[in-house]
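> Mind looking at a prediction? Sequence and model below.
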Amino acid sequence: MRLRVRWQTVSFVSWSILAMIGGVRADDRPNIVLIMADDLGYSDLGCFGGEIATPNLDRLAAAGLRFSQFYNTSRCCPTRASLMTGLYPHRAGVGRMTFDAGQPGYRGTLRDDTVTIAEVLGSSGYQTMMVGKWHLSLTPDGPRNAEWVGHRLDLGPFSDPATYPVNRGFDAHFGTIWGVVDYFDPFSLVRGTEPVEAVPGGFYYTDAINDEAARMIAQADDDRPFFLYVAHTAPHWPLHAPPEDIDRYADTYADGWDALRDSRYRRMIDLGLIDPETAPLPPRVQPDRSWDENPHQPWEARAMAVHAAMVDRMDRGIGRILDALGEQGRLEDTLILFLSDNGASPEVPGRPGFDRPSHTRDGREVVYTTEKEVLPGPETTFAGIGPMWANAVNTPLRRWKAETFEGGICTPLIAHWPAGLGVEGGTITAQPGHVIDVMATCVDLAGASYPTTFEGRAIAPMEGLSLVPILRGGHREGHDVLYWEHFGSRALRRGGWKLIAPSGRPWQLYNLAEDRTETVDRAVERPDLVAELSALYDAWAARDLVEPTPE
């Protein structure tokens, strides 16, 4: 009979002792595969209402648990900082981007008083592996500028290698250090700490990430559990995808933004993800813009087709990860978590820069399609889907990446764990969670101890709470309050109430229990609650290094 213990109360050493006296093997602890998409729309996946073909993620949802109110920090690198450390991003050192702004909460890389999931689980006997986008090392704003050609001729370190994944607890890493990539020839690609000097013909970064993840699973030690972090860049701009994938969606978006919002909204209602009584579809951004009068319909439909192709390709590669787990007999005892780092992006990259090439390696000019003169998709273009599609793929939520409305901070989360979930497959939970909870969940399941010191450094207390009670089918006593700040956009959530101040604007107040999509501002009728919640925000900002903000 298997001995059952409270996971969170035993260290790896204690677990090993229990194994010897109780017949439990240390390798009975679950493997953990954490998969993160980049700039994914809230309703992009089929299991969240989308029309994009995502059969592998859909089957994980059908046999697993979906969270309808799980939160990120609204942008790539701050979310990754919180995900890896269990701390709010400013407390982890990455309150904005990967540039050192000279303030404690804005150092642009993980602070010395942080510890990563890989460091904690590795100390508890786990194998720790990572593929894909790191985006937690300083990005030098230096000599790589708009005019370079052959962008790997200067192959020095892309940042301080001491901040790379293999020096923050991961046994192995293959992927990119910086945030933006050419999918066919990614800049800042490394294996360990060594720059990758060339990629083979036919290379596509999304495929490489998934194939490398499958290889790591196949080569993992059978005697020990593993933690594998799969950090995709898809579908972050630039819009790059193989032509055959784009062709699958050539006619899908010809009816425009409003048709997409309406169809996704209806599917989300049918799936039980939203209740139209408490989540009305809000007016879209720029309501005066008409698809019928849009002179760039072919370009816009193509841009969304490339976005869909990027998500489709990612899903197919995730299928190969699932196959690898199955072939190794490890699918049943592996917790798979899939989420996104933020909502869809309205960004339109306008020109070459430090991480955006002016030419391909073989000298072809890269066109930044701000005038929509060239169709997106090939390596010679840099484009994003823009605000209209970003609003649509975040259906039914307001706004998008980098903002603290729900469309920026709410991520689709899928949990799949055949041997451990205590809920019926296909269940949807509305219990709120946050990326700071992932560290606590991993520590809980690994029977690990979150340290007060690590390698001689004092470590900040973990701020997340384990999701295991929810995964087991129970109710979790969650966070009293959740907080956000990014480039001046502020928010907090307490119970069903959300206080939000878009950058430079007054506080707004929404009752999410009755108004999930933030359509009716209650601030004027509840000034007492605004004052009470804003005082909580101010105290958090002072405590968690949000203040002082950079100039």
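Ah, there it is.
> Could you use CA atoms for every contact and neighbour count after this?
Noted.
> Cross-check the contact I'm expecting between residue 494 and residue 483.
No. Residue 494 lies out of contact with residue 483 (C-alpha atoms under 8 Å); the separation is 9.1 Å.
> quick one: which of the two has more around it?
Neighbours per residue (other C-alpha atoms under 10 Å) separate residue 494 from residue 483, with residue 483 holding more: 20 against 16.
> Quickly note the distance from the more buried one to residue 489.
Separation of residue 483 from residue 489 (C-alpha to C-alpha, to the nearest Å) stands at 11 Å.
> cool, and residue 206?
Residue 206 sits 31 Å away from residue 489, going by C-alpha to C-alpha.
> more neighbours, the two?
In terms of neighbours (other C-alpha under 10 Å), residue 206 is the more surrounded of residue 206 and residue 489; the figures are 25 against 18.
> distance of the more buried one from residue 240?
Counting by C-alpha to C-alpha, the gap from residue 206 to residue 240 is 10 Å.
> okay, and the common contacts of those two?
By C-alpha atoms under 8 Å, 6 or more residues apart in numbering, residue 206 and residue 240 have these common neighbours: residue 183.
> which stretch of helix or strand covers residue 414?
strand 410-416 (DSSP states H and E).
> now for that strand, which elements pack on it?
helix 55-62, strand 65-71, strand 334-340 (3 or more C-alpha pairs under 8 Å, 6 or more residues apart in numbering; DSSP states H and E).
> so the first one versus strand 334-340, what angle?
By that I understand helix 55-62. 110 degrees (axes from the mean of the first three to the mean of the last three C-alpha atoms, to 10 degrees).
> ranges for the strands of the stretch 1-150 of the chain?
Secondary structure of the stretch 1-150 of the chain (DSSP state E, counting those that start in this stretch): strands located at 31-37, 65-71, 127-132.
> Out of these, which gets nearest to residue 53?
Of all these, strand 31-37 sits nearest to residue 53, with 15.4 Å by C-alpha to C-alpha.
> Let me know which of the strands of the stretch 1-150 of the chain is the nearest to residue 322.
Nearest of the strands of the stretch 1-150 of the chain to residue 322, taken as C-alpha to C-alpha: strand 31-37 at 10.2 Å.
> Included below, for side-by-side comparison, is a second structure:
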Amino acid sequence: DQRFDTIRSLGNKHIVTPHIDSLVHNGTTFTNAYIMGSMSGAVCVPSRAMLMSGRTLFGLEGTGKTIPEEHLTLPEVLRKAGYTTFHTGKWHQDKKSFARCFSTGTNIFFGGMGNHWNVPVNNFDATGSYPRNQRYKGDKHSSELFSDAAVRFLRDYKDDKPFFVYVAYTAPHDPRQAPEKYRQMYNPEKIVLPKNFLPEHPFDNGEMKIRDEKLAPWPRTPKEIRRHIADYYAIITHMDAQMG
């Protein structure tokens, strides 16, 4: 959901991302990894399946909504090697694959998108069923909800076993809702439009108006796109702050 060019240390001088920058400088950055797109209106589903499995778009099961048993994932490998595998946040794949991947977790969101201030989540269920009647609504912004869950796990973990923590933020997926403090950091009038901005696609392959028209109508004006970019930067900076 977050483009590489929304990270300050990777070249965007218009956004504030100090904690992600720290990960870039002190961790590993996959600068030659590319999201291959999607065969549906949503890129968030296959991108997460590709990330977990290491497979290309065309090697996934369908759109990536289901990860079959024969598609081994990173957390599965680590779990089989003796790691405790913890998840918090979004899992847009199937519950069976989640049960194979993770041995524990909390504030687990099985879904694609929704109100960041009212995310329906589950606690870890060893049976793997995660019934709807056991869901509860988060009492804070999704980025804060998931970060707090990860911090609690790290604080309380006493086992000698190694662990793997997967914090899958819903942000910056739309709706781009950030606290007002972060929205005030980006004035839409000062947002620099990308050089390739166009009000509308220059051609129509029959698949151009499936998802994006829900965000803004066509043709799009520079003013409208500046507002969207400002909101995008705001929710990213808020997410970054939760990593600090």
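It's in. The model shown is predicted, which means the values in this text are computed figures rather than measured ones.
> With both chains overlaid, what TM-score comes out?
In this superposition the chains share a TM-score of 0.76, using TM-score structural alignment, normalised by the length of the second structure; 213 aligned residues with a C-alpha RMSD of 2.7 Å.
> do you know how far the spatially closest residue to residue 167 of the second structure that is not a sequence neighbour is from residue 102 of the second structure?
Leaving aside its sequence neighbours, residue 167 of the second structure sits nearest to residue 88 (C-alpha to C-alpha, 6 or more residues apart in numbering; 5.2 Å). Plainly put, residue 88 of the second structure is 10 Å away from residue 102 of the second structure if you go by C-alpha to C-alpha.
> higher neighbour count, those two?
Remark: of residue 88 of the second structure and residue 102, residue 88 carries more neighbours, 27 against 22, as counted by other C-alpha under 10 Å.
> Just list the residues touching the more buried one, thanks.
Contacts of residue 88 of the second structure by C-alpha under 8 Å, 6+ apart are 105, 106, 107, 108, 109, 146, 149, 150, 166, 167, 168.
> any chance of the residues you listed in a markdown table, with neighbour count and distance to residue 84 of the second structure too?
Listed next are the contacts of residue 88 of the second structure as a markdown table, based on neighbours: other C-alpha atoms under 10 Å; distance: C-alpha to C-alpha, whole Å:
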| residue | neighbour count | distance to residue 84 of the second structure |
| --- | --- | --- |
| 105 | 21 | 10 |
| 106 | 20 | 14 |
| 107 | 26 | 17 |
| 108 | 24 | 16 |
| 109 | 25 | 20 |
| 146 | 26 | 18 |
| 149 | 20 | 15 |
| 150 | 22 | 13 |
| 166 | 15 | 11 |
| 167 | 18 | 14 |
| 168 | 18 | 17 |
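> looking at the first structure, which of the residues you listed still make contact?
Retained in the first structure: 105, 107, 108, 146, 149, 150, 166, 167, 168, out of these (criterion both residues aligned by TM-score structural alignment, their matches' C-alpha atoms under 8 Å).
> wait, the fifth one sits on residue 121?
In this case it means residue 149 of the second structure. No. In this structure residue 149 of the second structure lies outside contact range of residue 121 using C-alpha under 8 Å: 11.8 Å.
> Can you work out which residues contact both of the two?
Common neighbours of residue 149 of the second structure and residue 121 (criterion: C-alpha under 8 Å, 6+ apart): residue 107.
> circling back to that earlier point, give the aligned equivalent of the residue nearest to residue 167 of the second structure in the first structure.
Alignment note (TM-score structural alignment): residue 88 of the second structure maps to residue 131 of the first structure.
> Same check on residue 162 of the second structure?
Using TM-score structural alignment, the partner of residue 162 of the second structure in the first structure is residue 225.
> again, but for residue 16 of the second structure
Mapped onto the first structure by TM-score structural alignment, residue 16 of the second structure lines up with residue 53.
> Would you confirm that its match contacts residue 46?
Yes. The criterion here is C-alpha under 8 Å, and residue 53 of the first structure meets it with residue 46 at 6.5 Å.
> who touches the aligned residue in the second structure for residue 199 of the first structure in this structure?
Under the alignment (TM-score structural alignment), residue 199 of the first structure pairs with residue 138 in the second structure. With contacts defined as C-alpha under 8 Å, 6+ apart, residue 138 of the second structure is in contact with 107, 117, 118, 119, 120, 121, 145.
> Can you report how many residues lie near residue 299 of the first structure?
Residues lying near residue 299 of the first structure (other C-alpha under 10 Å) number 17.
> between the kept ones among the contacts of residue 88 of the second structure, which is closest to residue 73 of the second structure?
Nearest to residue 73 of the second structure, judged by C-alpha to C-alpha, of these is residue 166 at 12.5 Å.
> Assumed that closest one was part of a strand.
Yes. Residue 166 of the second structure: assigned to a strand according to DSSP: H, G, I helix; E, B strand; the rest coil.
> and it, what does it touch?
Residue 166 of the second structure is in contact with 85, 86, 87, 88, counting by C-alpha under 8 Å, 6+ apart.
> out of these, which are buried?
85, 86, 87, 88 (16 or more other C-alpha atoms under 10 Å).
> out of these, who's nearest residue 236 of the second structure?
Distances from residue 236 of the second structure to those, taken by C-alpha to C-alpha, are shortest for residue 88, at 18.0 Å.
> What segments of the second structure are helices?
18-26, 44-53, 74-80, 95-101, 142-156, 180-183, 222-241 (DSSP state H).
> how about the ones you listed, which one is nearest residue 198 of the second structure?
The closest approach between residue 198 of the second structure and any of the helices of the second structure, judged by C-alpha to C-alpha, belongs to helix 222-241 at 8.8 Å.
> buried set for the closest one?
Applying 16+ other C-alpha under 10 Å to helix 222-241 of the second structure flags 222, 225-241 as buried.
> Kindly report the same for stretch 44-60 of the second structure.
Buried, per 16+ other C-alpha under 10 Å, within stretch 44-60 of the second structure: 44, 45, 46, 47, 48, 49, 50, 52, 53, 55, 57, 60.
> Around residue 538 of the first structure, how many other residues sit close by?
12.
> Map residue 115 of the second structure across to the first structure for me.
Aligned partner of residue 115 of the second structure by TM-score structural alignment: residue 182.
> now swap in residue 241 of the second structure and tell me
Aligned counterpart of residue 241 of the second structure in the first structure: residue 316 (TM-score structural alignment).
> Quick one: residues contacting the closest residue to that match other than its chain neighbours.
Of all residues not flanking residue 316 of the first structure in the chain, residue 56 sits nearest, at 6.9 Å (C-alpha to C-alpha, 6+ apart). Applying C-alpha under 8 Å, 6+ apart to residue 56 of the first structure gives the contacts 315, 316, 318, 319.
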